[in-house]
Each structure stands twice: as C-alpha cells, then as structure tokens.
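K.L.:
sequence first, then the predicted structure:
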Amino acid sequence: MALPQSVIDVCYFIAALLFILGLKRMSSPRTARGGIVWAGFGMLLAVVATLLLPDMHNRGLIIAAVLIGVTAAWWSGRRVAMTAMPQMVALYNGMGGGAAAAIGASELVAHVVPAMDAVTVGALSPVALALGVLGALIGSVSFSGSSIAFAKLQGWLDRRFVFPGQQVVNLLVLAAAVGLGIVLASGHITLPLVVGFFIAALLFGILMTLPIGGADMPVVISLYNAFTGLAVAFEGYVLQNEAMIIAGMVVGAAGTLLTQLMAKAMNRSIGNVLFGSFGAAATGAAAQAIGGSQKPVEAADAAVMMAYAERVVIVPGYGMAVAQAQHKVWEFAQLLIARGVKVKFAIHPVAGRMPGHMNVLLAEAGVPYDLIVDMEDINPEFPVTDVAVVIGANDVVNPVAKTDPSSPIYGMPILDVADARQVIVVKRGKGTGFAGIENALFYADNARMLYGDGQSVAGQLVSQLKTLDA
C-alpha cells in the first residue's frame, strides 16, 4: 500500500506543525505534558507517512525494527527510576545521533557497493553530499559522546580521564575526521576512507567527553541533543524527507539555545565547558582556606526551627534524587504549610544531572508548580528567609563561587543560601560535591549539618513535626 506524494507532503506538514506546537506547549509546566503528546502524535504521523511512500522498500523489516524499538523503549521507560533519567536521556539522545550517522554511512557505502538497495551518493547533488557527510560527522560525535556521558552518569566510568597533551590529540583526531570528510564530500569515496572517517569521528566524541566532569553533564547532554538534531536535519536533506529536516532543526535550535542558557547559568563559555576540564577534583593549592567547623544538628531541633519559622526555602539537589526523598520532602513541606509556614522550592538551572531534573522529581512528588521558583527569582528572598534547607545540593550553593577567584566554579551564579538567617544542610557525610570542591557554606556560622540519608532524614523531620502537632 502506498499514498500519493501530495498526501505524504500534507502529512509531513501536519507533523511539523505538531512538532512546533508541542515544543511551544513544553515552555510551561502546566501544558508540557500535552505538548509531549502533541509532538508524539506528530512523530507517529511522520513515521506512518514515511512507511507509505510510493518508493519505500523493505517495509516488513522496517516495521519489525520499529516494533522492537517501541517495545524496548516502553519497557525501559516504565522501569527506569527517576534518578536514572539523566543517563537514559543521554543514551536515547546518542541513539538519535547514531541513527543519523548510520544513514550517512549507508549512503556512502552504497556508493562503494552499488548493488546495495539504497539511494547512492552518486545521485546526490554536491550540497546534499556535503550535508550528508557533515550529518554523519556530527551524528557520530553525538553517539559516542553521549555513550560516554551515559557511562559516567551510570557510574561505569570515572568522572574524568585526562592525560598530557590531551587537547592536542583531540585536535589531531578532529582534524583527521574533518579532512577525511572533506575528501568524501568531494566525491572521492572508497571503503577505507569511509571506515577511517567514522573511526575518527567516533573517537573524537569519546575523547572530547572523557575529561568532562559530572558538574558539566547538564550542559554536555544539552549540547549533544543539539548535535543530534542537526545531524538528523542534514540527513533529512539527503533523503529529501521534510519531516526529518523540520524535526531536526527544531531539536537542534532548542538544544543550542538550552546549551547557551546552561553555560550562562554557570558563567562559562561552551568552549570552556568542553575543553576546560571543569569538574576536576580541586587541588586546593591555590584555594582559599575555609575556616570554622561543620556544626551538626539533630532532626528534632531542625524540625522545631522550621515549625516556628515564617519562611522556609527548600533547595533540592542530586542527593535528594539518589535518596529518592522527594515524596517525603513534599510530605514534610505540606506539614509546614499546614502550620502556616510559607514554603518554596528553589531550583538552580544546572541542579541535578540534566536540565530540569529537579523540576521533574518535584512534579513527580506532586509539588505545585507555583511553589517551585527559579534562581533569579528566589535569590532576593534569601535574606528574609528564616530557614533554608539544602537537601543533596552542593556546588550550586557554594559561596566560593563569589569569594574565591582561584576556585574552578568562581563566577558561576549560585543560590544565595548563605544569606538566609539559618541554613540546614541534609547530607550523608562530609565529602565534597560532584565537582570535587569543598563547600564553604557547610562551615558558615549560620549553617547546621543534619547528617543522614535524604529519605531517612526527611522521614525523621515528618515524625518530629507530627509530634509537635500532637
């Protein structure tokens, strides 16, 4: 069964509208869920229309592959924990880049082996050939880089891997990939050149990601998302598939904008994120000495402090996600609200391991959107906040970002938790954050450390509040 090309074009147009409108609805938490559904229907329409193209071959194999992929994605999506969402996003994003690279590889190999059932590069215009090679390069980098990001977030690799002359080696590998790409784009295509091109591109993605620390993972994931979108758009031009072009450009533009916003939130350039080796363990040689000591507090005393406060701001971080404490934290917040305490949740743009990670966790727990406040809006309120509760956050509340020019995070905008009248830090131990930097907040005169697992501590606070109300 096949549809006329005019009908296919109409389907692609409708799919493109659904992509764009879906993305627009994702700009607000209240309509984001509907936006995802709209974009999903757009993708379904585009896939079905593509399968009904007049010159489509191997429909059975394609449908079988789609069914396998949908089943695996549905199963994994239902089972994955919210704490593992960042690495799943990185993995799926890498698959998108890998798929784009595979299209480019298929077209290049088809030129070498004309008997293959594929559109040969020889039939492509010079522009299409160049974009196909560029899409293959970007998609390969996104695939291998996202795979390393997944392994880092999953804990399978050390946070960073550096060696002397690393940037020079990376530059040489990139130059090799670009050089081979230029040769291929000029029409001189042989199997050894194709293989060397993809090896160099994949290797560059690996080498570029290995030295990047976990503190930069939100930016890296967003950047590779933009790479995947661009790669899909370029390969869509090769295949003359309007839906791929539009969807890829939308994803690429959104990912690029988000990457810029993430980097701005850290007061750093994208180049510094990629090549500055941020996230390294601090050497401490040039860092300012932190005076004072960490002062512990018991759950009962912390509960009393908050129960009789007027304003409480809760600052969640990745530690809350690891402890899966968001539900208990919200239960505790509800008890405070019932006592007349004004409670808000403060979110840093790069908190967690991917953009919006903390927002997703809080939404899952049922926290109303109007209680979740961004950094720019909540910072002016900390001086009039009675108690700020930091649960699992570290680097995004570290005052050295404002006071220590030798610190790797100096200049990064932070949540001004230290300005609150009292600070309670819920933490499992005395270790440093993911960036490996000692946190001066923990030693401040107005800070108290409530040691323990986030969920267990939140449960203790709930029990203590209920005791006060009894």
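P.N.:
Looks like it arrived, so ask away.

K.L.:
from here on, just use CA atoms for contacts and neighbour counts.
P.N.:
Will do.

K.L.:
so what does the host helix or strand of Met217 touch, helix or strand wise?
P.N.:
Assigning secondary structure by DSSP states H and E places Met217 in helix 217-239. Other elements packing on helix 217-239 under the criterion 3 or more C-alpha pairs under 8 Å, 6 or more residues apart in numbering; DSSP states H and E are helix 85-112, helix 126-154, helix 242-265.

K.L.:
contacts for stretch 395-409 next, please.
P.N.:
Applying C-alpha atoms under 8 Å, 6 or more residues apart in numbering, the contact partners of stretch 395-409 are 266, 278-279, 282, 286-288, 348, 350-351, 410-418, 433-435, 437, 439-441.

K.L.:
at 7 Å instead, please
P.N.:
Counting by C-alpha atoms under 7 Å, 6 or more residues apart in numbering, stretch 395-409 makes contact with 278, 286-288, 348, 351, 410-412, 414-417, 433, 435, 439-441, all of which sit outside it.

K.L.:
next, the distance between the ends of it.
P.N.:
8 Å (C-alpha to C-alpha, to the nearest Å).

K.L.:
one more structure, for comparison:
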Amino acid sequence: MTTTIPVWVQLAYLAAAVCFILALKGLSSPKTARRGNLLGAVAAAGATVVVFFQDPDGMDHVPLILVAIAIGTAAGFIGAYKVQMTQMPQLVALFNGVGGGAAALVALLELHEILENGDESTAIIKIATVFTIFVGAVSFAGSAITFAKLQELMTTRPVVFPGLPIAFGGSFVAAIAIAIVIVNDPNILLGVLLGILGLAIGVLLVLPVGGADVPIVISLLNAFTGLSVAAGGYVLGNTLLLVAGTLVGASGTILTLLMARAMGRSVANTMFGALKGGSTLGAGVASDRPVKSANPEDVAIMLNYAEKIIIVPGYGLAVAQAQHSLRELVEVLQERGIEVDYAIHPVAGRMPGHMNVLLAEAQVPYEQLIEMDEINSEFKNTDVVLVVGANDVVNPAAKTTPGAPIYGMPILNADEAHQVVFMKRSMRPGFAGIENELLFDPKTTLLFGDAKDTMGKLLNAVKAL
C-alpha cells in the first residue's frame, strides 16, 4: 500500500539531500571538512524530525522511539567526545557496523510486512529486501571484526585456516540460493537464516585481512553499509534514505579503489591475498642489528642548520599524542627561515585521512599538509626528513624487495633525502611487520623514546640553540 507524501515533506527531504551532497563535497578538503560534517549532521537531524510530523496519526510506539533516539544520541555523543585520536578508526568501524546492522533489521521487519500484506510486493522490492538483509549483516559482522583487530581484542595478523575458502564460498552460494527462494516465496525464518549467513560471511571476509590493509577494509565496509541503506530506502519508499545511502556507497567505493591503488594492489588481492600466502603483515620481530642513534641535542643541531625539512607523520605520532609539540617545533624552525612541510601518505595511520585529522586537531595549517604524489619529487632536495611514528610508508622494500608484504605499494621517497631521522620507541617493525632497511642506512639517525617525551626534549633543544 503506497502512502502519499505531503509536498512539504518532499521539499524537506530534497533540502536534506542537497545538504548531504554539499556535506560530501565539504569532506573532500581538510579546509572545509568540519563545516561539511556539521552540515551533514544538521541535515540528518532535520530529516529525522520531519518523520515525526509527516504522518503523526500513522506512527506507533512514539515513546519507545524517542527513548531509543535519546539512548543512541547519548551513546554517540559520549563515545565521540571521549574517544582518543588513536581510537578513531575503531569508532568509525563501530558506527559503520551499527548502520549496516540497523539496515538489516529494518529489512527483516519489512519482510514480515510483505508476508502480512499477502505477498503483494513486486519482485524488485523483494530483491532489495534480501539484498539489504544480507549486505547489512555482512557489514555489521565485518565491522565488528575490524573493531576487534584495531582494538587488539584479537590478533591483528591474518587469521587463515585450511577450510576458510570452502566455508566462505559455500556460505556465499547458500546465501544466494536462500535469497532466490525468499524472492519467490517470502519466509521470515529464511530471512533470519540469510542474515545469519551474512554475519558469517562478514566474519570470514575480514579474518584473513591484516596489517596495513585495515584502512581499506574500513572503507569497503562503509561502502557496503551505504549500499544496504540505499536498498533499504527503496524498500521503504524513502527517497532521502536512497540518496544518502547511494552517496555513502559511491564515495566508499571510490575511496576503497583509491586506497587500494595507494597500496599498489587490487581490492581482491587486499581482501584475499592471505589465502594465497600473501599478506601485509610480516613476522613482526624486533631487529637486533646495529643502528646509528643520537640524543635530542644532536638532532636539534641537524634540524637547526637545515634549509629544507619534511615531516613524515605516522600512527606512532597519534599514539603518543605528540602532534601539538610537533606543530610547535615546526613553528620554531619556520621562524628561523627553515622551509618545513608535512608529507601525507594516503594510508598512514589506521584509517583514510587519519594524519590529516590528527594534524588539523593540532591547528597545523592545511597548506603545509602535502599529499604523496605532490611531495615525492621534493625529497631529493631535502636536507632532513623527520619520520615521526611512521615506518611502512617510507620502507624501500616496497620498491626493492619482490615478495615483501608491501611490495608494489607507493611510498614516500624519504630514502632520497640527504639525512633521515627516525623517532621510534623501539626497533619493532611497523604495522606490516617487516624490517625497514632505511633504518640501517648510513645517512639515517634514530632518536629513541616515547614520541611525546622525545619531541618535547627536541623542541627545548632547538629553542636553546
């Protein structure tokens, strides 16, 4: 049964959809990202309010709905407010998973409505319903495993067992068969079973992924959630959900492809490489080979007499929360006439844009954040590269060692600089778990210690010169 939507509601939804598009445009640049995020949030809140006035007489269980909204709002606000910058990828994974799970549950309820209405729905509606149940469940379970890996509640290494390909393929074939049966003869129990298979496939999809591939998985699952929400919008006859889900699905897909390209591998190889014996996670054993190290005073002299410096930030910077001290160090160097830029690798950190967000939080000017393709040619003219908490994104093995887990991944050409300084807590390898030969290069100096503490000492040493 179709319901006529009032013109004012359609106009409100149209305005919200336009705001979503503008918000997505805003998120394409660090300068406008905060404004874009706020615009999207306001549009979503406004669209939610409109629902309550669209058909007041046709709404049931309003008090329960309001209680659920209050609980969700409180949980989201407290979680986002208290989360550490290093835990932002986990939060994104959780929010993404909740969206997929919600879409799957709504689709199950709609399947129940189809049965109650005497199977009057079109085949397209049924196909969209089973698609939403399945893909939403995959996104929910996959995001949960991603969260567990990032939070180190389970091993971050690829989890592979002999029967995994068979289990994955068999579950997928079974899911398709059940979906076909549901479309021909709707059945709520089969719908639940389809959801369970989706959960299983989501787990099996993410288990073999490890190391530096996690940001790509987050982006891919985000696209899954968007597609499930778009399909759910079609089932519900809600144009706004259809538009919003399509935007998320399309942008997530594009971002996934860009991230995979930045890793130098296909999405298929990223997701299933471990099944063939490849992975972006190596042995992870700390090296005992000799290296050249220095104290903060020695490194301060190197920086003070340089003409051009490039900073390479990484996840270790986020862990130590040293971004504010780093910004202050850069400002001191710039006041002395030294040219300083930040080199941003697309997959540095644990999620897309992690370093941009981290440095923006420290009020680093956007024009100093230079992407890899633009800055790579500058390294050969750079006096000192200061690598803070990064490893894999400057590892020459990506260019020189066929068979290495990260071989083929485009990297920042830090090895071309005149001098390289690594700020590291220890000799443990990066997230890919492999040794970095640049650490043992004669022109490389290591500054050991917690990045925040060491950065403070380095800042004081530079000021003292």
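P.N.:
Perfect, thanks for sending it. This structure is a prediction, so every number in the text was calculated from the model and none was measured.

K.L.:
mind checking the TM-score on these two?
P.N.:
Superposed pair, TM-score by TM-score structural alignment, normalised by the length of structure 2: 0.94. Supporting alignment: 455 aligned residues with a C-alpha RMSD of 1.9 Å.

K.L.:
what angle separates the helix holding Met217 of structure 1 from helix 242-265?
P.N.:
Taking axes from the mean of the first three to the mean of the last three C-alpha atoms, to 10 degrees, helix 217-239 of structure 1 and helix 242-265 form an angle of 160 degrees between their directions.

K.L.:
Provide the aligned range in structure 2 for helix 217-239 of structure 1.
P.N.:
Alignment of helix 217-239 of structure 1 against structure 2: residues 214-236, by TM-score structural alignment.

K.L.:
not counting its neighbours along the chain, what's nearest the residue positioned nearest the centre of structure 2?
P.N.:
Among the residues of structure 2, the one closest to the centroid is Met351, at 3.4 Å (C-alpha atoms, centre = their mean). Distance criterion C-alpha to C-alpha, 6 or more residues apart in numbering; nearest residue to Met351 of structure 2, sequence neighbours excluded, is Pro215 at 4.3 Å.

K.L.:
can you check Ala321 of structure 1 too?
P.N.:
Beyond its immediate neighbours in the sequence, the residue positioned closest to Ala321 of structure 1 (C-alpha to C-alpha, 6+ apart) is Thr83, lying 5.3 Å away.

K.L.:
how many neighbours does the one you found have?
P.N.:
Thr83 of structure 1 sits with 20 neighbouring residues when counted by other C-alpha atoms under 10 Å.

K.L.:
that one -> structure 2?
P.N.:
Residue correspondence to structure 2 (TM-score structural alignment): Thr83 of structure 1 is matched to Thr86.

K.L.:
I'd say its match and Gly316 touch.
P.N.:
No: between Thr86 of structure 2 and Gly316 there is no contact under C-alpha atoms under 7 Å: 9.0 Å.

K.L.:
now the residue nearest to the centre of structure 2, what's its secondary structure?
P.N.:
coil (DSSP: H, G, I helix; E, B strand; the rest coil).

K.L.:
just give me the match in structure 1 for it.
P.N.:
Across the alignment, which pairs residues by TM-score structural alignment, Met351 of structure 2 is matched by Met354 of structure 1.

K.L.:
for its match, what are its contacts?
P.N.:
With the criterion set at C-alpha under 7 Å, 6+ apart, Met354 of structure 1 makes contact with 86, 217-218, 221.

K.L.:
so the residue nearest to Ala321 of structure 1 belongs to a helix, correct?
P.N.:
Yes: per three-state DSSP, Thr83 of structure 1 lies within a helix segment.

K.L.:
what does stretch 3-16 of structure 1 contact?
P.N.:
So stretch 3-16 of structure 1 is in contact with 42-43, 45-46, 49, 52-54, 242-243, 246-247, going by C-alpha under 7 Å, 6+ apart.
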